[in-house]
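Asker: Okay, sequence plus prediction incoming.
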Amino acid sequence: MAFQQGLSGLGASSKALDVIGNNVANASTVGFKSASAHFADVFANSLSGSGALQVGIGTALASVAQQFTQGNITTTNNPLDISINGQGFFRMSQNGSISYTRNGQFHLDKSGYIINDQSLKLTGYPADPNGVIVPSTPQELQISSANLSPVATGASVGAAFKGVSINGLNLDSRAELPAAWSSTVSPAPVPPATPVGLETVDPKSYNYSTAVSIYDSLGNPHTMTYYFRKTATPGQWEVRANVDTTRFANVDLGAGAGVPINLQFDSNGKLTSTMPIAAVTIDLAGLSADQIAAGINKPNSATTPLKFGLDFTGSTQYGATSGGGRLEQDGYTSGRLNGISVGEDGVIQGRYSNGQARNLGQVVLANFQNPNGLTSLGGNQWAETSVSGQPTVGAPNSGSLGTLQSNSVEESNVDLTAELVNMITQQRNYQANAQTIKTQDTIMNTLVNLR
């Protein structure tokens, strides 16, 4: 039986070398997981039921087990190169056929789908038009290159405050009382026509001014200028505003068109007026008419009036130079997609030319109770089997799933030093098994030549 035992040993060493050779060949394959050959001894059946006199008849390949250990992370210049740090697999789709991979080298196809080098599509949770991601059945992720629609000031979705905020503004308590409100309109109206055109406010009639850009429903920017005037009433300041230097009459801050509102401060310089002001309206039609009358041909068909809130929370009246407020507003013009990024939680964000960011989708990961039960399909892909169990699908960094890192890939986990040592070991095993066959042949030759 030594021939059979030796042959099985030669076969075992050959198979082990095949596995080692495959590991070495894929030492630079992104997402590759090394494998090791597992062998089991073979015994003939015994009718006596006792193993005391049994002699083994060799070895056989029991399994080829892949080692799903973490590979090193290497950075790249592609934002769609994604590595997994921890457990899990990317979930890929090909015409509805699902496979799994650790290779995160992705790019966009002509239709905006995120695909790998085999044109399999990455799956995840899509985002709605407002950028809200709701976990559901994973779908093939498609990145839209459409422009981001404009949002008028005060029309943002989900914001706690909608409009313009001028927080932390200080108005100098030492300021002297200015002259009465005074402004000139250009071109000069011809009586009894209604005054139209641009309005120039006399700097002597106010103490401080500041401006912020606001946006209408078409994404047109407008400059809204606020004028602050100290009054004879202690701690009281008047506020007026115009837009694109047109008449005060086009702006209602809550007290009527063109009528100033009051900000009241206590003896400690703290604002006591109720905030926010939720009734600011701008007559865009009148604004457009004034500009046209002034020789600036700017017709505007945006939704009118433009309405939003105004918040001066945190404003003070201290003995310091006026200014210092943080001006913010929630509108923006349309924007083109300039780039994308992927967060640790798999959320894909689009960056737009108008400075906005919008969620475009979320990559999902899948994990298995027994990853060694997956069957290899080649091309860095694995498929689910009854041995692997069903996948647990979810967002990265949840449960047992790992986190994602953009601009990076996971290298092969092959340890070349260990593989080369294993190669030498299997070579010795092969030589030793060949020697048992050679020895058995010598013995058999001696027996045949007996006289």
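Answerer: Cool, got the structure.

Asker: switch to C-alpha atoms for all contacts and neighbour counts from now on
Answerer: Noted.

Asker: Let me see the ranges of the strands in the stretch 101-250 of the chain.
Answerer: Under the criterion DSSP state E, counting those that start in this stretch, the stretch 101-250 of the chain contains strands at 107-108, 114-115, 121-126, 139-140, 163-167, 183-186, 198-201, 208-215, 221-230, 236-243.

Asker: Quickly compare those strands and say which is most buried.
Answerer: Burial of the strands of the stretch 101-250 of the chain is given as mean neighbour count (mean count of other C-alpha atoms under 10 Å); strand 121-126 ranks first at a mean of 26.

Asker: what packs against that strand?
Answerer: Under the contact criterion of 3 or more C-alpha pairs under 8 Å, 6 or more residues apart in numbering; DSSP states H and E, strand 121-126 touches strand 89-94, strand 114-115, strand 139-140, strand 357-363.

Asker: before we move on, back to that, now for the strands of the stretch 101-250 of the chain, which one comes closest to T69?
Answerer: Closest approach to T69 among the strands of the stretch 101-250 of the chain is made by strand 121-126 (22.4 Å; C-alpha to C-alpha).

Asker: try this one side by side with the last:
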Amino acid sequence: MSSFYTSLSGLRNSQTDLNTIAHNIANAETTGFKKSSVEFIDLVANGSTSDPGKTQGLGSAVSSVTQNFSLGAIDQTGRALDVAIDGDGFFATRNTESNQIFFTRNGNFTLSPTGDLFTSGDQQLQMFPVDATGTVTSTANTVDAIVPLTNAAGADLTNVTIEKNGIINAAYGDGSITPVGRLALATFTAPAGLRAVGATNWENTGSSGAPVYELPSNGRGGALLSGALERSNVDIAEEMVGLITAQRNFQANARAIDTATQFSQTIINLRN
């Protein structure tokens, strides 16, 4: 009976919905995480010569799992190397092993013993080069964010700060402050087409389009908020409602299979 397969498709879709919601809930406190939702389509048995008044449904299928890149709540941390983006941009990072460029909304940066700025996922932060006055010298390409441990006078590095305009300043023991670069923000034509690769990192695809690098506060990339981090955009109350709905859908499809089984058993008993 086709009703078995129709209800089975509903069970599978409900399971996908449950898995997606569970993933959202599990990352409700993950910095820079973006929630996802499942989109479904119906299936019908229909041909060019079939009667439209007798079209039979065959269940449903997953159309896509869509990412939601709406802005999450901003938490003030007061930490100098914490930066949030108030806009659509992404921080660009480089995988030091594969040299692949990734993109993230998690602005929790750390300074390595060699002066390299890394994300919490151990990706090398990317920036635009600047001159001694902090003016960007080129936006054609990004470079690794590296802070010199000593300045030209031989003074040791004492502190690193990131301003709202993206300028990375290095303070030294002799009281001097030197700009070493300016953070690069990447934007995409269709961010929903980005592929998640884990650790709140994404990579661009043909669906998302190539990254366009911008200076902070210029264009739709957005402005930077120093001493702050963007929280996950997961709404627990909304996810719990979705969880109950997915559970009810699963139970209803299971009940439909049980009813179809009873029909089949009745027919078998009649034949006997």
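Answerer: Nice, thanks for sending it over. Here the structure is a predicted model, which means the values were calculated and not measured.

Asker: follow-up on the earlier one: turn the helices and strands packed on strand 121-126 of the first structure into CSV, including distance to N262 of the first structure.
Answerer: Conversion of these to CSV gives the following (distance: least, C-alpha to C-alpha, whole Å):
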stretch, distance to N262 of the first structure
strand 89-94, 59
strand 114-115, 55
strand 139-140, 55
strand 357-363, 37
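
Asker: Please identify which of those is closest to S14 of the first structure.
Answerer: strand 89-94 (31.3 Å).

Asker: Identify each buried residue in that closest one, please.
Answerer: 89-93 (16 or more other C-alpha atoms under 10 Å).

Asker: Please apply the same query to stretch 62-76 of the first structure.
Answerer: Within stretch 62-76 of the first structure, the residues that count as buried by 16+ other C-alpha under 10 Å are 65-66, 68, 70-71, 73.

Asker: go on, stretch 34-54 of the second structure?
Answerer: 34-38.

Asker: Restricted to strands, list those residues.
Answerer: Those of the buried residues of stretch 34-54 of the second structure mapping onto strands are 36-38, per DSSP state E.

Asker: now, among those residues, which is nearest to L157 of the second structure?
Answerer: Once C-alpha to C-alpha is applied, the member of these that ends up nearest L157 of the second structure is S36, at 42.2 Å.

Asker: Over which residues of the second structure does the longest helix anywhere in the first structure lie when aligned?
Answerer: In the first structure, assigned by DSSP state H, the helix with the most residues is helix 416-448. With TM-score structural alignment applied, helix 416-448 of the first structure matches the range 236-268 in the second structure.

Asker: so how far is the matching stretch off the chain centroid?
Answerer: 31 Å (C-alpha atoms, centre = their mean, to the nearest Å).

Asker: mind putting the buried residues of stretch 62-76 of the first structure in a markdown table, distance to Q105 of the first structure included?
Answerer: Below are those laid out as a markdown table (distance: C-alpha to C-alpha, whole Å):
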| residue | distance to Q105 of the first structure |
| --- | --- |
| A65 | 25 |
| Q66 | 21 |
| F68 | 18 |
| Q70 | 17 |
| G71 | 15 |
| I73 | 13 |
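
Asker: Restricted to strands, list those.
Answerer: Secondary structure from DSSP E places 65-66, 73 of those in strands.

Asker: mind checking which helix or strand L7 of the first structure is in?
Answerer: L7 of the first structure is part of helix 2-25, with elements assigned from DSSP states H and E.

Asker: can you pull the buried residues of that helix?
Answerer: For helix 2-25 of the first structure, a neighbour-count test (16+ other C-alpha under 10 Å) marks 2-3, 5-17, 19-20, 23-24 as buried.

Asker: for stretch 184-202 of the second structure, same thing?
Answerer: 184-188, 191-196, 199-202.

Asker: what do you get for stretch 257-270 of the second structure?
Answerer: Buried residues in stretch 257-270 of the second structure (16+ other C-alpha under 10 Å): 257, 260.

Asker: same check, this time on stretch 97-111 of the first structure
Answerer: 98-107.

Asker: Farthest pair within the residues you listed?
Answerer: The widest separation within those (C-alpha to C-alpha) is 18.6 Å, between I98 and H107.

Asker: how near is the most centrally placed residue in the second structure to A145 of the second structure?
Answerer: Nearest to the geometric centre of the second structure sits K34, at 4.5 Å (C-alpha atoms, centre = their mean). Distance, K34 of the second structure to A145 of the second structure, by C-alpha to C-alpha, to the nearest Å: 25 Å.
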